[in-house]
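Q: could you work out the structure for the sequence below:
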Amino acid sequence: MILPLSIPSPGEGVWHIGALPIRGYALCIVLGIVVAVWLSERRWVARGGKSGEISDVALWAVPFGIIGARLYHVATDHDLYFGAGRSFWNVFYVWHGGLGIWGGVAGGALGAWLGARKRNIDFGALADVIAPTLLVAQAIGRWGNWFNQELYGKPTDLPWGLEIDPAHRVPGYENVATFQPTFLYECVWNLAAFALLLWLERRFRLGFGRVMALYVMFYTAGRGWIEMLRIDTVELNHVLGLRFNVWTSIVLFVAALIFFMWSQRRHPGRNPSVYRDAEPVHTVVT
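A: All right, here's what the predicted structure looks like:
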């Protein structure tokens, strides 16, 4: 029985313009990237960087991030792509879904570092500029799970329960109609964390990678409890009683906290320049 106040899932996640398929999942990912680059460009110029440099870095960070996200997903859920009845070529069908956020962050960070090196950009300053916008990109990108009817949570009778079509229900839950809308929870959490991160950055003039560290802590804190709601199964599903991604969140939260404290003690304040080897500013006394 469908609850009258439940959240409906889209009847279609793919539309066709002639022979060209337009996928809701891909649109959400692309829109998230575009918004993040636009916001980062504005923040970069406000910090003293040159217009267009974020777009140049994005040409490195985005493809590296997508590759990293896909590799993380395949590594943690490889039974979907290898073995009897599976096709290896499905590994390349990113538009069907299956991107691991931490693989994306790691791959994107590598690409951004390479792009920053080519432009003589201080990577710590760059990371702090980009960090809040990643939360916005992730908030938008999560709606791709809504289009694909995937990665939802446990059954619920709450008014905002998410309707899932029978064809997309996890085995064992075929007779359940509504589930926890984890995509929506993460979207709201990320946007709230984005606002808080901007306030903390301005209030305490954070720099030297501490904004990025807070991003990791905020995101993993939310991802940890949201992950506990999910019922989808992956190859590395549980380790010592917890989902693998919960352990990942715990480890990354602790690592980010340690880095934050180290950076605060060693480099209080904010980076004096967004560029490496920047020329010192000389004051002329007259």
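
Q: contacts, neighbours, all on C-alpha from now
A: Will do.

Q: mind listing what A192 touches?
A: Applying CA atoms under 8 Å, 6 or more residues apart in numbering to A192 gives no contacts.

Q: look up how far I226 lies from it.
A: To I226, A192 is 15 Å away according to CA to CA, to the nearest Å.

Q: one more: G85?
A: 32 Å.

Q: between these two, which one's more packed in?
A: The neighbour comparison of G85 against I226 (other CA atoms under 10 Å) goes to I226, with 20 against 8.

Q: what helix or strand is the more buried one on?
A: Taking DSSP states H and E as the criterion, I226 maps to helix 210-227.

Q: which SSE is immediately downstream of that helix?
A: Helix 210-227 is succeeded, C-terminally, by strand 238-239 (DSSP H and E).

Q: now do the helices in the stretch 151-286 of the chain.
A: Taking DSSP state H, counting those that start in this stretch, the helices of the stretch 151-286 of the chain run over residues 182-204, 210-227, 244-266.

Q: also this sequence, please, to line up against the first:
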Amino acid sequence: MQNQLLANIPSPPQGVWYLGPIPLRAYAICIIIGMLVALSLTVRRYRAKGGDVDVVWDAAIVAIPVGIIGGRLYHVITDYDKYFGPGKNPWDAFNISAGGLGIWGAIALGGLGVWILFRMKKLPLGPFADAVAPGVILAQAIGRLGNWFNQEIYGRPTDVPWALDIYYRVDQNGDFAPLTGRSTGEIITSVHPTFLYELLWNVAVFFFLLWAEKRFRLGHGRVFALYVVGYTLGRFWIELMRDDSATMILGLRVNTWVSAIVFIVALIVYFRLPKGQETPEEVDPRNEVGESSLSEASSEAKTTNNR
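A: Take a look at the predicted model:
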């Protein structure tokens, strides 16, 4: 039994550090790192497709704040009992740094904002969606580390060798504070590390997307659709293992239902989208204009030289 406990995964002793009066929250730091990684990958991938890098930054300015709002709205709506009712503080619904962002709301509202932006710029959304998809799933994997620091998104109690130990945390007054407190070393329970399962699954989907895109020459938004298919497939079975509080519908967690429905929709969309990859001119019609102008300038130069 002692050897088994030594193999368990320990939770971090705390998830918040203080730089004077300023709190440094591991959850927020992981989210920010994930965003930066996603942006870096998207810039490289969209440029390689023939897109304008400035468009990526414009999309980020829209998607990040709108996505955070959407993610928080989804979380608050599906877990409303945590914020509203007797003994609850509704203002906690605005405390994003303490954790609680629903990826469904973030992708939906953030995607809507980017779609409007691309409509205004008269650019096709598919190539950009394909460029951003691998970065998004990798950012989600990085963000799951924040759940580890917060001791949340865990599964049912277990005695498997890789079980996650959940520590009892207290604040400076000795009161129970699971998010902001520091561990006393006392183990409350040992559970399935579903945050880790999802992290590893997301990394696997990341590499699968890169392989599938190259192997099958995916384009026109099919990489993004395949990302949604892959993510929801993993999220479905991981949700079945989770044991933290959640809104239930017909005996299943709300995210289980959402995963199943979105999986089916994304699969249908994937097969209905056009096959093949876009040319640089299709990614950004301004490329065609630029090449035409360059060709005309070259012709004029040759004519002048012949004279």
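
Q: now the TM-score, please.
A: TM-score for the superposed chains, counting by TM-score structural alignment, normalised by the length of structure 1: 0.90, backed by 276 aligned residues with a CA RMSD of 2.3 Å.

Q: returning to what we had before: how about JSON lines for the helices of the stretch 151-286 of structure 1, with distance to H282 of structure 1 added?
A: Shown next, in JSON lines, are the helices of the stretch 151-286 of structure 1 (distance: least, CA to CA, whole Å):
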{"stretch": "helix 182-204", "distance to H282 of structure 1": "26"}
{"stretch": "helix 210-227", "distance to H282 of structure 1": "28"}
{"stretch": "helix 244-266", "distance to H282 of structure 1": "25"}
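
Q: kindly state which residue of structure 2 is aligned to V274 of structure 1.
A: Counting by TM-score structural alignment, V274 of structure 1 lines up with V283 in structure 2.

Q: any idea how many residues pack against its match?
A: Neighbourhood size, V283 of structure 2 [other CA under 10 Å]: 24.

Q: also A133 of structure 2?
A: Each residue near A133 of structure 2 was counted by other CA under 10 Å, and the total is 25.

Q: could you do the one 5 residues further on as well?
A: A total of 23 residues lie near L138 of structure 2 under the criterion other CA under 10 Å.

Q: quick one, what contacts the aligned partner of it in structure 1?
A: In structure 1, the residue matched to L138 of structure 2 (TM-score structural alignment) is V136. Contacts of V136 of structure 1 were listed using CA under 8 Å, 6+ apart, and they are G32, V35, A36, N190, L191, F194.

Q: please redo it, this time with the cut-off set to 10 Å
A: 32-33, 35-36, 39, 187-188, 190-195 (CA atoms under 10 Å, 6 or more residues apart in numbering).

Q: and what of E291 of structure 2?
A: By CA under 10 Å, 6+ apart, the contact list for E291 of structure 2 reads E281, A297.

Q: from I153 of structure 2, how far out is it?
A: To I153 of structure 2, E291 of structure 2 is 51 Å away according to CA to CA.

Q: what about G209 of structure 1, distance to A106 of structure 1?
A: 15 Å.

Q: what about the closest residue to Q138 of structure 1 other than its chain neighbours, neighbour count?
A: Spatial nearest neighbour of Q138 of structure 1, chain neighbours left out: G32 (6.7 Å); criterion: CA to CA, 6 or more residues apart in numbering. For G32 of structure 1, the neighbour count with other CA under 10 Å is 23.

Q: what does E41 of structure 1 give?
A: Residues near E41 of structure 1, counting by other CA under 10 Å: 21.
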